[in-house]
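Trainee: Below: sequence and its predicted model.
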Amino acid sequence: MILYPAIDLKDGKAVRLLRGDMDKATVFNDDPAAQALEFVAQGCEWLHLVDLNGAFAGEPVNAAAVEAILKQTKTPTQLGGGIRDMATIEMWLGKGLSRVILGTVAVERPELVREAARAFPGQVAVGIDAKDGRVATKGWAEVTQVDAVDLARSYEDAGVAAIIYTDINRDGAMQGPNVEATAALANAVTIPVIASGGVSSIKDLKALRDCGAPLNGAISGRALYDGAIDLKAALEALKA
């Protein structure tokens, strides 16, 4: 199981939000590229980036910070937030991004997700962010009536590389992930699933690894910044 360190970008800085609230942001590093290099130095296999401003604006906002990370590290990197048309998908993949994450458009424009997955095999993931089982869009500002598992199943034949499943109520709260819901979603589809939201200890990572579903990986942010998870120790534990 891959551990994806998260770098959430707001106003050009690496931050963490509490349950997706932009007014509850803690700045952890003024230099996101330096933060990325720190994670890489500790041995991570992937980086997970989110353009928080972009998620609300519907277009890239923290492009300069993302580009700086891509220039300074060769570690595979995935990005979500504000990617809502083919031109933006092509732009980011052309700049060296390994994988784009499509969230809002996965609900509103499924045909775009399918087109992108065909055009860029292995480089398009679907982000499913859920509150009480219902999918939220537009930077989590709008909760739809779409069921998270139903949405995941609808992409079974689309060729997407992964599903990033986030439980919004757990995100940034340091209260542990929603293992049960994550396992249920992962067992409902054949698409690789990456868990996100609430991962706050090595124990949480092991619980996800041993949840009875074949998870591709888990994303952690605040716990790495706060020191609740030592990245090197976590990587070793997941290999054991």
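Mentor: Looks like it came in fine.
Trainee: C-alpha only now, for contacts and for neighbours.
Mentor: OK.
Trainee: Need the residues that contact stretch 39-59.
Mentor: Here stretch 39-59 makes contact (CA atoms under 8 Å, 6 or more residues apart in numbering) with 2-11, 36, 60-62, 66, 73, 75-84, 138-139, 141, 219, 231-232, 235.
Trainee: Ok, stretch 4-19 next?
Mentor: Under CA under 8 Å, 6+ apart, the answer for stretch 4-19 is 23-32, 35-36, 39, 44-53, 62, 64-65, 168-173, 217-222, 224.
Trainee: just the buried members of these?
Mentor: Neighbour-count burial (16 or more other CA atoms under 10 Å) applied to these gives 25, 28-29, 32, 35-36, 39, 44, 46-53, 62, 65, 168-173, 217-222, 224.
Trainee: Which of those residues fall in helices?
Mentor: 32, 35-36, 39, 52-53, 65, 222, 224 (DSSP state H).
Trainee: From these, pick the one nearest Glu156.
Mentor: Nearest to Glu156 among those is Leu52, at 27.4 Å by CA to CA.
Trainee: In addition, the following structure is provided for comparison:
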Amino acid sequence: MSAPRRSLFRPCIDLHNGQVKQIVGGTLSEDSPDTLKTNFIARQSAAEFAQIYKEHNLEGGHVIKLGPGNDEAALQALSAWPDKLQVGGGINDKNAKSWINAGASKVIVTSYLFPNGQFSLERLRDISNTIGRDHLVVDVSCRRREGKWLIAMNKWQDITELEVSKETLDILSAYCSEFLIHAADVEGLCQGIDQELVKKLGEWVTIPTTYAGGAKDISDLDLVDTLSGGRVDLTYGSALDMFGGTQVKFEELVRENAIRQAENNKNST
């Protein structure tokens, strides 16, 4: 019996109006821009962050375009580390292949799968067939409502009726190679992860999965590892010193991640 996999740190680049920012997840709305709460605006470009991730061999990171005006910055990030970063935000069947051709290892979709707020299996099949399952990540970011996690689209503003559950994830995983799951209710708050959700994901997922939302301490990587049985990876955002935070040092996280990656590589051989 092989040794269990260990959860890893996955980096991110969140783009808003062409700048790298850390935003409180539930506050981003084009209809109500005054409600936006921003924790951090970087001086460095998206490409500079991509270069940092390249230098530390941090693969599987996601570049998320939060609204219009971010294509150029995203393209520059992909050019800085081709075929190693994923890109999401406004992805559909018409533009997905162009982002792969531009250097994205995978594209991330949510809203495209929910025309008029209703899940479309046909659209999922179409985009999967267009670019190939191996190039597709489904973002099942969610909000908790009455004891359930419901998938949220349109920058987490619109809550769909599709529940994050084993049944849902099994259906989706037939057409994609990875999940990205933002717990939108705790995203950007640095007040702790949604432990119940992470535990459930560890029980449900059968493909690589990255969780984001609320991570506030380097020990959260161990917590996610324990709760999910090593089946879920973790993204840090606003708590990281490279994003203006004070709770988690990027260099310490890089060292811890290298140890875990080496163990995973050894155990997989």
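Mentor: That came in fine, so what should we check first? Please read these numbers as outputs of a predicted model, since none were measured by experiment.
Trainee: returning to what we had before: please indicate which of the contacts of stretch 39-59 of the first structure are buried?
Mentor: Among the contacts of stretch 39-59 of the first structure, those buried by neighbour count (16+ other CA under 10 Å) are 2-10, 36, 60-62, 66, 75, 77-84, 138-139, 219, 231, 235.
Trainee: Next step: those residues restricted to helices.
Mentor: Going by DSSP H, the helices hold 36, 66, 231, 235 from those.
Trainee: Just flag the most distant two among the residues you listed.
Mentor: By the measure CA to CA, Val66 and Leu235 form the most distant pair in those, at 24.1 Å.
Trainee: helix or strand for Met91 of the first structure, which one?
Mentor: Following DSSP states H and E, the helix or strand that holds Met91 of the first structure is helix 86-94.
Trainee: equivalent range in the second structure for that helix?
Mentor: The alignment of helix 86-94 of the first structure onto the second structure (TM-score structural alignment) spans residues 93-101.
Trainee: For the stretch 1-150 of the second structure, which segments count as strands?
Mentor: In the stretch 1-150 of the second structure, the strands defined using DSSP state E, counting those that start in this stretch lie at 12-16, 19-23, 38-41, 61-65, 85-88, 104-109, 136-139, 142-145, 148-153.
Trainee: Now check the second structure for the residue matching Ala152 of the first structure.
Mentor: Under the alignment defined by TM-score structural alignment, Ala152 of the first structure corresponds to Leu169 in the second structure.
Trainee: if you skip the residues just before and after it, what's nearest to that match?
Mentor: Nearest residue to Leu169 of the second structure, sequence neighbours excluded (CA to CA, 6 or more residues apart in numbering): Val205, at 6.7 Å.
Trainee: Contact partners for the residue nearest in space to the middle of the second structure?
Mentor: Geometric centre of the second structure, nearest residue: Leu180, 4.3 Å, by CA atoms, centre = their mean. Contacts for Leu180 of the second structure (CA under 8 Å, 6+ apart) come out as 108, 137-141, 209-212.
Trainee: now do 6 Å
Mentor: 139, 209-210 (CA atoms under 6 Å, 6 or more residues apart in numbering).
Trainee: Which one of those is nearest to Glu122 of the second structure?
Mentor: Distance to Glu122 of the second structure across these (CA to CA) is lowest for Asp139, with 16.7 Å.
Trainee: Off-centre distance for stretch 139-155 of the second structure?
Mentor: 14 Å (CA atoms, centre = their mean, to the nearest Å).
Trainee: okay, how far is it across it, tip to tip?
Mentor: Length of stretch 139-155 of the second structure, first residue to last, CA to CA, to the nearest Å: 11 Å.
Trainee: which outside residues touch stretch 168-180 of the first structure?
Mentor: Residues outside stretch 168-180 of the first structure that contact it (CA under 6 Å, 6+ apart): 17-19, 130-131, 197-200.
Trainee: run the last query once more with 7 Å
Mentor: For stretch 168-180 of the first structure, contacts defined as CA atoms under 7 Å, 6 or more residues apart in numbering pick out 16-20, 129-131, 167, 197-200, 204, 208, 211, 222.
Trainee: cool, stretch 228-235 of the second structure as well?
Mentor: The contact list for stretch 228-235 of the second structure (CA under 7 Å, 6+ apart) reads 4-12, 198-199, 201-203, 208-212, 221, 224.
Trainee: Swap in 8 Å and give it another go.
Mentor: 4-12, 198-203, 205, 208-213, 215, 221, 224-225.
Trainee: likewise stretch 165-175 of the second structure?
Mentor: Under the contact criterion CA under 8 Å, 6+ apart, stretch 165-175 of the second structure has outside partners 124-125, 128, 133, 136, 138, 162, 204-207.
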